[in-house]
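Undergrad: sequence below, structure please.
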Amino acid sequence: MANVQYYDVILKPVVTEKTMELMGDKKYTFLVHPEATKSQIKEAVEKMFDGTKVAKVNTMNCEGKKKRVRGTFKYGKTAATKKAIVQLTEDSKDIEIFQGL
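TA: Down below sits the predicted model:
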């Protein structure tokens, strides 16, 4: 992944009931660039959110779903995505974008 800046790594946060429960344990879920590595994700979170220290990063590649094209018997796929669950250290500050949720 050449010439990708830290602000290109994290695309958007994932907000679901399950991820909201994980926030109590200081685990935050983000959609990330499909070619991003764990070290790049760690660096991006620490630079984008002041006062955060990342303990570990878990990633998962989500395959695109099979979709039928309307009116025909042809099939296509939605885009593949990559999710990252970021565990912060105990002395780290919380991420502010999730405070009001």
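Undergrad: could you use CA atoms for every contact and neighbour count after this?
TA: Fine.
Undergrad: for the closest residue in space to N61 that isn't next to it in sequence, give me its contacts.
TA: Closest residue in space to N61, ignoring its immediate chain neighbours: K82 at 4.5 Å, by Cα to Cα, 6 or more residues apart in numbering. For K82, the contact set (Cα atoms under 8 Å, 6 or more residues apart in numbering) comprises L31, V32, H33, P34, T59, M60, N61, C62.
Undergrad: quick one: which of the residues you listed is most hemmed in?
TA: For the contacts of K82, the largest number of neighbours (other Cα atoms under 10 Å) sits with V32, at 22 neighbours.
Undergrad: name the nearest residue to it, ignoring sequence neighbours.
TA: I10 (4.6 Å).
Undergrad: quick one more, to check against the first:
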Amino acid sequence: MSDLRHYDVITSPVITEKSTMVSEYNQVVFNVALKATKPQIKAAIESLFGVKVTAVNTLIRKGKVKRFRGRVGRQSDQKKAIVTLAEGDTIDVSTGL
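TA: Okay, here's the model as predicted:
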């Protein structure tokens, strides 16, 4: 049984054209919690999917200011993790968490 805290670290997989292109290099992209650290992300991926992680790169996309019906709003910041898997390991992100 996996630890429930791992589901708080990994929010969702990112399914975009760019994230599917990096899958050729044995990498997978996930949205993660803003306060999640690289060791926490690595432990969560390894326990939830049963794979070996070799590297974790993170980035924070700052929220944009958008208008909706004339009112100004702000999107929240997002943290993404690009996870490099060991040779031979794969994750099928279409199944979800």
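Undergrad: fetch the TM-score of the aligned pair.
TA: Superposed pair, TM-score by TM-score structural alignment, normalised by the length of the second structure: 0.85. Supporting alignment: 92 aligned residues with a Cα RMSD of 1.8 Å.
Undergrad: if I look at L88 of the first structure, how far off is P13 of the first structure?
TA: 15 Å (Cα to Cα, to the nearest Å).
Undergrad: so those two - more neighbours on which side?
TA: Each of L88 of the first structure and P13 has its neighbours counted (other Cα under 10 Å); L88 has more, 24 against 16.
Undergrad: does the spatially most central residue of the second structure count as helix, strand or coil?
TA: With distances taken as Cα atoms, centre = their mean, F30 lies nearest the centre of the second structure, 1.4 Å away. In three-state terms, and counting by DSSP: H, G, I helix; E, B strand; the rest coil, F30 of the second structure is strand.
Undergrad: that one contacts V9, doesn't it?
TA: No: F30 of the second structure is beyond contact range of V9, at 10.0 Å (criterion: Cα atoms under 8 Å).
Undergrad: map E87 of the second structure onto the first structure.
TA: Matched to the first structure by TM-score structural alignment, E87 of the second structure sits across from E90.
Undergrad: name the residues of stretch 36-45 of the first structure that are buried.
TA: A36, T37, Q40, I41, K42, E43, A44, V45 (16 or more other Cα atoms under 10 Å).
Undergrad: which residues of the first structure fall in helices?
TA: Along the first structure, the segments classed as helices by DSSP state H run 6-9, 17-22, 38-48.
Undergrad: mind giving me the packing neighbours of the longest one?
TA: On a contact count with 3 or more Cα pairs under 8 Å, 6 or more residues apart in numbering; DSSP states H and E, helix 38-48 of the first structure meets helix 6-9, strand 10-13, strand 54-62.
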